[in-house]
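1. All I have is the shape, not the residue letters:
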């Protein structure tokens, strides 16, 4: 598959929760919702991402400043399978999020990391051509972010609930294709809860993910990892 995925605007809410809250919430979600079918034994899988930014840290600064209209590019694969790599562009506008993605081969990613990006332009694929243009203007691979994810789905509302644990980072872009090259754990003792849905959030989900005293926030795994560089 080589075609870019059509973008869809979705709602997205994030919460930082404690290990105790995580334990209670996980037991509840396991009883109510279907586990992600891509997850391995135990329902958990690993997410490896390489985020791009400009020399002026535009993506980071826009996130920290709460800019309403912003975007970020990243490369991603799961577990230790570097045979399935994706380029993703995530946009945010008016509180809604949109993600576009396109498959890349490991050879193409290695070329990109080496600064050999002409293949992006010649691919004829809109998302890759856009990345080429922005890399020519200064965008560069910046930070490796890794965490363990447990995910649940609920078809009404196209809901996806994720629990991201053990957030950690790599030393630099060269580490991206080496799943074992991690520098440190960035956020020990906590979990990022994310709830994503289309037009509406079903009451069952709304009640299931409630954590007393917690409000949705603008928590960023990329920003958290950048703090430790």
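-> The structure has been received and is ready for your questions. Note that the coordinates shown come from a computational prediction; the quantities given were computed from them, not determined experimentally.

2. contacts, neighbours, all on C-alpha from now
-> Fine.

3. How much space separates the residue of the chain positioned farthest from its centre from residue 128?
-> Computed with C-alpha atoms, centre = their mean, the maximum C-alpha offset from the centroid of the chain is found at residue 122, amounting to 26.8 Å. Using C-alpha to C-alpha, to the nearest Å, residue 122 is found at 9 Å from residue 128.

4. so what's the residue farthest from the centre of the chain up against?
-> By C-alpha atoms under 8 Å, 6 or more residues apart in numbering, the contact list for residue 122 reads residue 129.

5. 10 Å instead?
-> 128, 129, 132 (C-alpha atoms under 10 Å, 6 or more residues apart in numbering).

6. got it, and residue 55?
-> Counting by C-alpha under 10 Å, 6+ apart, residue 55 touches 138, 139, 140, 142.

7. for the contacts of residue 122, which one is nearest residue 197?
-> For the contacts of residue 122, the closest approach to residue 197 (C-alpha to C-alpha) belongs to residue 128, at 26.5 Å.

8. Now do the same for that closest one: helix, strand or coil?
-> Classification of residue 128 using DSSP: H, G, I helix; E, B strand; the rest coil returns helix.

9. From what I see, it and residue 75 are in contact.
-> No: the pair residue 128 and residue 75 fails to qualify as a contact (C-alpha atoms under 10 Å) at a distance of 11.6 Å.

10. Use this one as the comparison:
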């Protein structure tokens, strides 16, 4: 059963395909491919939502301490009967909380079209409480389907620490003209096709051995928002400039740093 409510730390990097190959080789003794997909590789296609005044975009762009977004996601080839994941992703500094439920994609579309009972008793979902929270969030912000973001992902987890997870995302594309995610991963590239988005996901802290490898390969941490980058490519002319504010403290690119000799203490890698 999919984990529906969880919290973790996520750190993003923008690396080259050559760095990706070297990194996978270096971490292979301690990491293995996840069981999903083919040798840990699969496609991800997500429908993102925003309000008419693009409030979700500006929360992320302005790097608010607390920000959140709503998305509907499928994996690999999908049709209306496939399992979809509806989730609210909340971020406070580097800690990410997700509240997620699963339902057939056709049920998700039926909900978005307003064809359901007020108490959601006629919606097939794994978690009615999360369904209510998603509905509240969507109505509070007046969220509407905004765009589709898709990519290929290679995911690994720790051999002895399954909570340590590393993902590499390639061929990142977006589109606005076809918001049916069952139509698959296609669209315009919003990041250079030679670049890879690396995410390190942990419950507590990144282990020392991984921090050292990231340092040695000069992997720089980057705040790379797929949502914002796609929005700026697809809707730059429509973005209301009055909503943008520079964050008080800009996030500078950094390379993995060690706080002490503990196997688990790490800051801002």
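-> Arrived safely, thanks for sending. Since the model is a prediction, treat every value here as computed from it, not as a measurement.

11. which residue lines up with residue 220 of structure 2 in structure 1?
-> Taking TM-score structural alignment, the alignment pairs residue 220 of structure 2 with residue 215 from structure 1.

12. give me the number of residues near that match?
-> By the measure other C-alpha atoms under 10 Å, the count of residues near residue 215 of structure 1 is 11.

13. Could you do residue 176 of structure 1 as well?
-> 29.

14. Quick one: map it onto structure 2.
-> Match for residue 176 of structure 1 (TM-score structural alignment): residue 181.

15. surely its match meets residue 72?
-> Yes: using C-alpha under 10 Å, residue 181 of structure 2 makes contact with residue 72 at a distance of 8.5 Å.

16. Show me the common contact partners of the two, please.
-> By C-alpha under 10 Å, 6+ apart, the residues touching both residue 181 of structure 2 and residue 72 are 45, 46, 47, 84, 105, 148.

17. Among these, which are located in strands?
-> Of these, the ones assigned to strands by DSSP state E are 45, 46, 47, 84, 148.

18. Counting neighbours, which of the residues you listed end up buried?
-> 45, 46, 47, 84, 148 (16 or more other C-alpha atoms under 10 Å).

19. about what we covered before: quick one, what contacts the match of residue 220 of structure 2?
-> 13, 14, 15, 16.

20. now structure 2: which of the residues you listed match?
-> Retained contacts for these in structure 2, judged by both residues aligned by TM-score structural alignment, their matches' C-alpha atoms under 10 Å, are 14, 15, 16.

21. Buried among the residues you listed? Make that a ChimeraX selection.
-> Applying 16+ other C-alpha under 10 Å to those leaves a buried subset, and the ChimeraX line that selects it is:
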select :14,15,16
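
22. Out of the kept ones among the contacts of residue 215 of structure 1, which comes closest to residue 101 of structure 1?
-> The closest of those, once distances to residue 101 of structure 1 are taken by C-alpha to C-alpha, is residue 14, at 21.4 Å.

23. In this structure that closest one contacts residue 216, no?
-> Yes: counting by C-alpha under 10 Å, residue 14 of structure 1 touches residue 216, with 5.3 Å between them.

24. name the element whichever residue in structure 1 pairs up with residue 68 of structure 2 belongs to?
-> With TM-score structural alignment as the criterion, the equivalent of residue 68 of structure 2 in structure 1 is residue 71. If you go by DSSP states H and E, residue 71 of structure 1 is part of strand 70-78.

25. So which elements touch that strand?
-> In terms of contacts (3 or more C-alpha pairs under 10 Å, 6 or more residues apart in numbering; DSSP states H and E), strand 70-78 of structure 1 is packed against strand 44-53, helix 58-65, strand 81-93, strand 96-104, strand 140-154.

26. Let me have the ones you listed in JSON lines, extended by distance to residue 31 of structure 1.
-> Below are these laid out as JSON lines (distance: least, C-alpha to C-alpha, whole Å):
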{"stretch": "strand 44-53", "distance to residue 31 of structure 1": "16"}
{"stretch": "helix 58-65", "distance to residue 31 of structure 1": "35"}
{"stretch": "strand 81-93", "distance to residue 31 of structure 1": "30"}
{"stretch": "strand 96-104", "distance to residue 31 of structure 1": "28"}
{"stretch": "strand 140-154", "distance to residue 31 of structure 1": "11"}
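
27. Residue 195 of structure 1 and residue 155 of structure 1: what is the separation?
-> 13 Å.

28. the more surrounded of those two?
-> Neighbour comparison, residue 195 of structure 1 and residue 155: the larger count goes to residue 195, with 22 against 11 (by other C-alpha under 10 Å).

29. Surely the more buried one is in contact with residue 160?
-> Yes: Residue 195 of structure 1 lies in contact with residue 160 (C-alpha under 10 Å); the separation is 5.9 Å.

30. Spell out which residues are contacts of both of those two.
-> With C-alpha under 10 Å, 6+ apart as the test, residue 195 of structure 1 and residue 160 both reach 12, 151, 152, 153, 205.

31. Quick one, which of the contacts of residue 55 of structure 1 are buried?
-> For the contacts of residue 55 of structure 1, buried by 16+ other C-alpha under 10 Å: 139, 140, 142.

32. Aligned counterpart of the second one in structure 2, please.
-> To tie it back to what came earlier, the one meant is residue 140 of structure 1. Using TM-score structural alignment, residue 140 of structure 1 sits opposite residue 144 in structure 2.
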